[in-house]
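A.B. asks: no sequence on hand, only this structure:
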């Protein structure tokens, strides 16, 4: 059965809009369905077939999946707008050494060396942690896209110059892929429409001379068949 649509999962802060626009232009007959998935569930959604592909954050358990790294986000610290750290354009890890730090249960920043004392209470979500930052309970370290996603007038964020970046990747099941999945991988990789990469290569076009020689060979072969002698006749006695 031919696949009629493609389901792309994306984690909070993921930005599939560019690829979705390109897909709609190239494949109007095969809709791309965008499905939000929690960061912790993204890989399982691909393995379980809930989505065909997913934009997820690394590091993650990607066993059984093929992964294409896409881009790396800046890591930022979210603070109240009146916070001392908001006076700088960029901060460093050392600037956070004396700051209480919030770490939600859905934290996606893999930075074991982050400074600051982690508050014992862990809010369930990044969005809930933003409320606590606004209340002055601590700073929150997140990828820049999440700081933008949960933007509030009473909060701001500053890039942390020496923090590791937050990687985003495209994941899909290992092994042979459907034609639509291959097509979407091509979109993400920037292939032009009609690219033959990943498909069987078309036969090369023959030159005019090659066509002429082929016709001459065909005529010669036909002539030999026409002139092929039959069985030898016995002479009269």
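C.D. replies: In hand now; what should we look at? Just so it is clear, the structure is predicted and the values come from calculations on it, not from any experiment.
A.B. asks: from here on, contacts and neighbour counts on C-alpha atoms
C.D. replies: Fine.
A.B. asks: just give me the longest helix of the chain.
C.D. replies: Of all the segments assigned as helix in the chain under DSSP state H, the longest by residue count is helix 208-226.
A.B. asks: what about the residue found closest to residue 58 once you drop the neighbours it is linked to in the chain, how many residues nearby?
C.D. replies: The shortest distance from residue 58 to any residue other than its chain neighbours is 5.3 Å, reached at residue 167 (CA to CA, 6 or more residues apart in numbering). The tally of other residues near residue 167 (other CA atoms under 10 Å) stands at 19.
A.B. asks: use this one as the comparison:
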């Protein structure tokens, strides 16, 4: 399993790419073709982390692709929140992927994977900032800055965690609801109802009703997942 974006050539084998190539907001980019092939386009619920981790440890390359596709937006969003450039964020993304591959066998509880990824990615961001500050200080002839506490800001942790819960809840909706929610709330500029109706193959007048049902399903799923 190589941690390389699809457009660089290395990721084509696994069917995934960096989320930065998608113009939509990071938290709503859907999983790629590998996950759809692995879990089924119309599957009611995505495959669990426990299932994917077990398959990964057994050497299943499609499971690796599915797992990384599931969490690529979570990983990539963290360096963006730390105000890194897209290029630096991509480097951090690759480093976290490498850690995931080498350390996954040590993970005792697959349910803790999201939190582990947040911790690892944030630590790499902090380390990279320290290195940049140290380099700038040496270039300017100043003494090295005092090391900052190796902690993740609570607001960053909570925001990234909430975004991942939202991604997973949306992924659990039916394909039509997922697409409707994406077009209504995450496309900029938003499409007119007529275009949405044509895309989904439904009557324009039914969008409001379907929207209400989909949002209620999403609300229940978020509530069940502890989203606040």
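C.D. replies: Good, I have the coordinates. Please read these numbers as outputs of a predicted model, since none were measured by experiment.
A.B. asks: just give the TM-score of the two.
C.D. replies: Aligned and superposed, the two chains score 0.22 in TM-score terms (TM-score structural alignment, normalised by the length of the second structure); 96 aligned residues with a CA RMSD of 6.3 Å.
A.B. asks: tally of neighbours for residue 222 of the first structure?
C.D. replies: 11.
A.B. asks: cool, and residue 154 of the second structure?
C.D. replies: Counted with other CA under 10 Å, the burial measure for residue 154 of the second structure works out to 9 neighbours.
A.B. asks: how about the contacts made by it?
C.D. replies: Shown in contact with residue 154 of the second structure (CA atoms under 8 Å, 6 or more residues apart in numbering): no residues.
A.B. asks: and it, how close does it get to residue 50 of the second structure?
C.D. replies: To residue 50 of the second structure, residue 154 of the second structure is 26 Å away according to CA to CA, to the nearest Å.
A.B. asks: and for residue 177 of the second structure?
C.D. replies: Going from residue 177 of the second structure to residue 50 of the second structure by CA to CA gives 26 Å.
A.B. asks: of the two, who's got more company?
C.D. replies: Applying other CA under 10 Å to residue 177 of the second structure and residue 50 shows that residue 177 carries more neighbours, namely 21 against 14.
A.B. asks: quick one: the more buried one and residue 217 touch, right?
C.D. replies: No: here residue 177 of the second structure does not reach residue 217: they are 9.1 Å apart, not a contact under CA atoms under 8 Å.
A.B. asks: what's the first helix or strand after the one helix or strand residue 123 of the second structure maps to?
C.D. replies: Following DSSP states H and E, one finds residue 123 of the second structure within helix 113-140. Secondary structure here is assigned by DSSP H and E; on that basis, the next helix or strand after helix 113-140 of the second structure toward the C-terminus is helix 154-171.
A.B. asks: nearest residue to residue 6 of the first structure other than its sequence neighbours?
C.D. replies: residue 32 (4.9 Å).
A.B. asks: then residue 118 of the first structure?
C.D. replies: For residue 118 of the first structure, the nearest residue in space outside its immediate sequence neighbours is residue 101; the separation is 4.6 Å by CA to CA, 6+ apart.
A.B. asks: residues near residue 218 of the first structure, how many?
C.D. replies: Other residues lying near residue 218 of the first structure total 11 when counted by other CA under 10 Å.
A.B. asks: equivalent analysis for residue 43 of the first structure, please.
C.D. replies: Counted with other CA under 10 Å, the neighbours of residue 43 of the first structure add up to 27.
A.B. asks: in which helix or strand does it reside?
C.D. replies: helix 42-47.
A.B. asks: helices or strands next to that helix in the packing?
C.D. replies: strand 6-10, strand 53-58, strand 65-73, strand 166-173 (3 or more CA pairs under 8 Å, 6 or more residues apart in numbering; DSSP states H and E).
A.B. asks: tell me the most buried of those strands?
C.D. replies: Mean neighbour count, computed with mean count of other CA atoms under 10 Å, is highest for strand 53-58 among those, reaching a mean of 26.
A.B. asks: tell me what that one is packed against?
C.D. replies: Helices and strands touching strand 53-58 of the first structure, as assessed by 3+ CA pairs under 8 Å, 6+ apart, comprise strand 6-10, helix 42-47, strand 166-173.
A.B. asks: could you dump those to a markdown table with distance to residue 182 of the first structure?
C.D. replies: Putting these into a markdown table (distance: least, CA to CA, whole Å) gives the following:
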| stretch | distance to residue 182 of the first structure |
| --- | --- |
| strand 6-10 | 11 |
| helix 42-47 | 15 |
| strand 166-173 | 10 |
